[in-house]
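Chemist: Just the structure for this:
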Amino acid sequence: MGKPHVIVIPYPAQGRVLPLLEFSQCLANHDIKVTFVNTEFNHEKVVKSLSDSDNVTELVNMVSIKDGMEPGDDRNDFGKLTEAMDRVMPGELESLIEKINTKEGDDKITCVIADGLLGWAVEVAAKIGVKKASFWPAAALTVISLLNIPKLVSDGIVDSNGRILKNQMIQFSPTIPPMHSTNFIWASIDDQATQKIIFNMLSKISITSKLSDWNISNSSHDLEPGAFSLFPNIRPVGPLLAGNRLGKSVGHFWPEDSDCLAWLDQQPINSVIYVAFGTLTISDKTQFEELALGLELTNKPFLWVVRQDIATDIDEAYPKGFKDRVHNRGRMVSWAPQQQVLSHPSVACFVSHCGWNSAIEGVSNGVPFLCWPCYADHLFNQFYICDEWKVGLELNKDESGIIRHAEIKDKLENLLSDKSYKERVLNLQAKTMDSVRGGRSRENLNNFIEWIKDN
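Modeler: So this is what the prediction gives:
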């Protein structure tokens, strides 16, 4: 009898590849054979971004399958991508498993661990008769909102295509925070055809979650006690990176600028404003300029992640003379080793889009937030950060929908001068670290590993 062999397959987005690859390394370190399946498009980017010091390929076998899109297609067209994936990837995954099982002998695939958005992967696992688990990289609160889609439709809050029929606050249980109907993930999609495609995909989640033997969440009970009390079959095993002693994630789509760490070494303790908005956020020229001016007005050192695709003609997007005026205290990079940045003692706060990975990385490193949510689950996560955990502040837009430089400057000054934000996030950090290193998250992880190994 060979060792247990799992297939791990993420939804093809940066924020979902990272935690699932971290989880894969964790399983590999517990003597489980792991085959990690990216799309061909993302596999190439991940492999290119690996540094010589990354040993992930020694632990995890990284392979790829087709996503159904043509080479020149826009993979940010989520409607087209979703339809292509549903059409092509189930067959691709089944063929890959058959190929592995033919070649590997005793080390046949024994379990499929799929991103919670990839219900078809769970169905493939059920079809071939192996164990199956759904991994949720987002907050449990987000998962609960998706599991309640059938109820939202029956209650007339949304129609069968996902269109919002009632603008109102909704609370699925007294134990979890209320949410507004216009903040649901699919509601941020402007194109109705795309919204319908994504909504139909999300509508199936309540079925495939029941089909899974395990539902795992990259969260902790201390972060979301109400959510896990409401749905105890979703078991937290995170935050995964909090248990990584090196504080270094792998699986990025772009090479990291590690030189910024040496720059951070030169800054005073608890002084640097770190600014990063994830992988998909796009900024118009006016908003980009307002952010630059707001950072300049703080008169504090800042590290700003400015992706080349974050704005049109990025080199011309900065305010005139900005780079010259801030060159002694401001550093702009195309991509940063975020976990190492957030753990650096010079970092004082995190201006964030509030993606779940960023939220839990900030908490795990005891860094307070200035919240700049953009779409999808960001508004749910901002509610946690500002209203539930009280470890950050939110920004207000003016009547034209722009966050002005004065608002940015004032909120940063408030955040950095009020020490209670830092105290609360350090308290939450301690609880979170205890959970992942020896509490409920660790216990759930150990039980999951034993379940995989139990033949």
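
Chemist: make it CA atoms for all contacts and neighbour counts henceforth
Modeler: Will do.

Chemist: give me the number of residues near residue 262?
Modeler: 9 (other CA atoms under 10 Å).

Chemist: Please generate a structure for the following sequence too, so the two can be compared:
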Amino acid sequence: MGIPHAILVPYPAQGHVIPMMELMQRLVKQGVKVTFVNTDFTHKMVTNAMSEDDKLNDLASLVSIPDGLEEGENRFDLGKLSDAIYRVMPEKLEELIEQLNGNDDGEKVTCIVADTCMGWAFGVAKKMEIKGVAFWPAAGVVLASLICIPKFIEDGIIDNKGTLMKKQMVQLSPTMPPITSADFTWLSIGDIKTQQSLFDLILKANEFMELADRIFCNSAYELEPTTFTSFPNIIPIGPLLASNRVAKQIGHFWKEDSTCLTWLDQQPKGSVIYVAFGSFTLFDQKQFNELALGLEMTNRPFLWVVRENMKNEGIINKTNSRGKIVGWAPQQKVLSHPSVGCFVSHCGWNSVLEGVSNGLPFLCWPYFADQYINKLFICNVWKNGLEFDKDESGIISREEIKNKIEKLLEDNEWKVRGALDLKEKSVVGVGKGGHSDRNFSSFIDWIEDRG
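Modeler: Predicted coordinates for the structure are as follows:
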């Protein structure tokens, strides 16, 4: 009998690939063979961004299958991408598994771990009589809110197309912190058509999740105790961060600029404002300029991750006196650097976990999807950060940016009371004997049991 062999299938977006890659690293460390299946398009980005020293364990291999779209088609059109994926990928995954099972090494595929947004893979697992595991890369509370959609429809909060009918605070269970219905994940992405496509995708994902044998989540019991108590079928195994293994993170779509680490070495302890908005966020030019000028007005050093498509050279040259601007940063290393004092973030879940694990306070600037609920946790539940307020024209002004940064950095309470307490909790979960550690160990035992 060969060693267990898991196939991992992430959703093709940066925030989904990185934690799944980290799950791969954990699995191979426990002696599980892993075949990591990206789409052709994502695979090319990931492998191009990997450097020479990003060596994979011999048990890990990266492969790819088509996503159903042609070379130049728009992969930001979520409806179009989802339709193409459903049409093409299940059959391609089956073919891949048959090919892997036909190899002479005797290590047949025993388990498929797929992103909940790629739930069609659980249908493939059932058909091929192998174990199927759903992996949710974000906060448990967000997955719980998606599971509660039928109740929201029944209560008239949304209609059956996902349109918001009542703006109100909702509690997913009596013990859980309230969230606002306007922050439901699908309501802040694109136009009405895109929102409905995403809602349909979620409904499909919920149906497919019924086929999964287990549901794992990249969070920790210690961070969301009421979520995991109220929804015991969602099992936390996070935070899945390379820094917890003292290793380098892989799975990025762009090459990292490590020159910023040398620059950070030259800054005073706790002085630097780190500003990064993930892979999707786009600003209009006015808002971009206000942010640049607000950072300049703080008279503090700042490190700002600016994608090429966001740059305004005139403004950037003006702010360059005390700031450093990079195209993509080795974020886990940056956030663990002693010079960094706070994190201005879009509140994507990977960034939240990375900031929390390093004891940093947040300034929240959510943009779409789950980021609004994450912000709610940071500001209202964990109390390790502040949010920016927009003016009447919907802009966060340079004065607001300067004032909130100063409030956060000058009041040491934020760091001591919220951020460091939370860091301790996140470390405990993945430490030996913590909730996440025990859940992961039982996952490994279950994969190894061929019954």
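
Chemist: What TM-score do the two superposed chains give?
Modeler: Once superposed, the chains reach a TM-score of 0.97 (TM-score structural alignment, normalised by the length of the second structure), with 448 aligned residues with a CA RMSD of 1.3 Å.

Chemist: and the residue nearest to residue 277 of the first structure when sequence neighbours are not counted, how many neighbours?
Modeler: Closest residue to residue 277 of the first structure apart from its sequence neighbours, by CA to CA, 6 or more residues apart in numbering: residue 353 at 4.8 Å. When neighbours are defined as other CA under 10 Å, residue 353 of the first structure has 25 of them.

Chemist: What lines up with residue 353 of the first structure in the second structure?
Modeler: Mapped onto the second structure by TM-score structural alignment, residue 353 of the first structure lines up with residue 346.

Chemist: A strand includes residue 351 of the first structure, no?
Modeler: Yes. According to DSSP: H, G, I helix; E, B strand; the rest coil, residue 351 of the first structure belongs to a strand.

Chemist: Would you agree it is in contact with residue 274?
Modeler: Yes. Contact criterion CA atoms under 8 Å: residue 351 of the first structure and residue 274 qualify, at 6.1 Å.

Chemist: surely residue 413 of the first structure meets residue 297?
Modeler: No. Using CA under 8 Å, residue 413 of the first structure makes no contact with residue 297, being 10.2 Å away.

Chemist: Counting neighbours, what do you get for residue 337 of the second structure?
Modeler: 17.

Chemist: again with the one 3 residues further on
Modeler: Residue 340 of the second structure has 23 neighbours, counted by other CA under 10 Å.

Chemist: how about it, what does it touch?
Modeler: 264, 269-274, 334 (CA atoms under 8 Å, 6 or more residues apart in numbering).

Chemist: Mind doing that once more with 6 Å?
Modeler: Taking CA atoms under 6 Å, 6 or more residues apart in numbering, we find residue 340 of the second structure in contact with 270-272.

Chemist: And residue 314 of the second structure, by the same measure?
Modeler: Residue 314 of the second structure neighbours (CA under 6 Å, 6+ apart): none.

Chemist: Return the distance of the residue of the second structure positioned farthest from its centre relative to residue 332 of the second structure.
Modeler: If you look at how far each residue of the second structure sits from its centre, by CA atoms, centre = their mean, the farthest one is residue 104, at 36.7 Å. The gap separating residue 104 of the second structure from residue 332 of the second structure is 39 Å, by CA to CA, to the nearest Å.

Chemist: tell me how far the ends of stretch 346-362 of the second structure are from each other?
Modeler: End-to-end distance for stretch 346-362 of the second structure: 10 Å, by CA to CA.

Chemist: Give me the contacts around it.
Modeler: Here stretch 346-362 of the second structure makes contact (CA under 6 Å, 6+ apart) with 138, 277, 336, 342-344, 365-366, 371, 384-385, 415, 419-420, 423.

Chemist: So which of those are in strands?
Modeler: If you go by DSSP state E, those have 342-344, 385 in strands.

Chemist: which among those residues gets closest to residue 379 of the second structure?
Modeler: residue 385 (5.2 Å; CA to CA).

Chemist: In space, what's closest to the alignment partner in the first structure of the closest one - neighbours in sequence excluded?
Modeler: Structural correspondence for residue 385 of the second structure with respect to the first structure (TM-score structural alignment): residue 392. Of all residues beyond its chain neighbours, the one nearest residue 392 of the first structure is residue 369 (4.3 Å), with distances taken as CA to CA, 6+ apart.

Chemist: The one you found - how many residues pack around it?
Modeler: Counted with other CA under 10 Å, residue 369 of the first structure comes out at 33.
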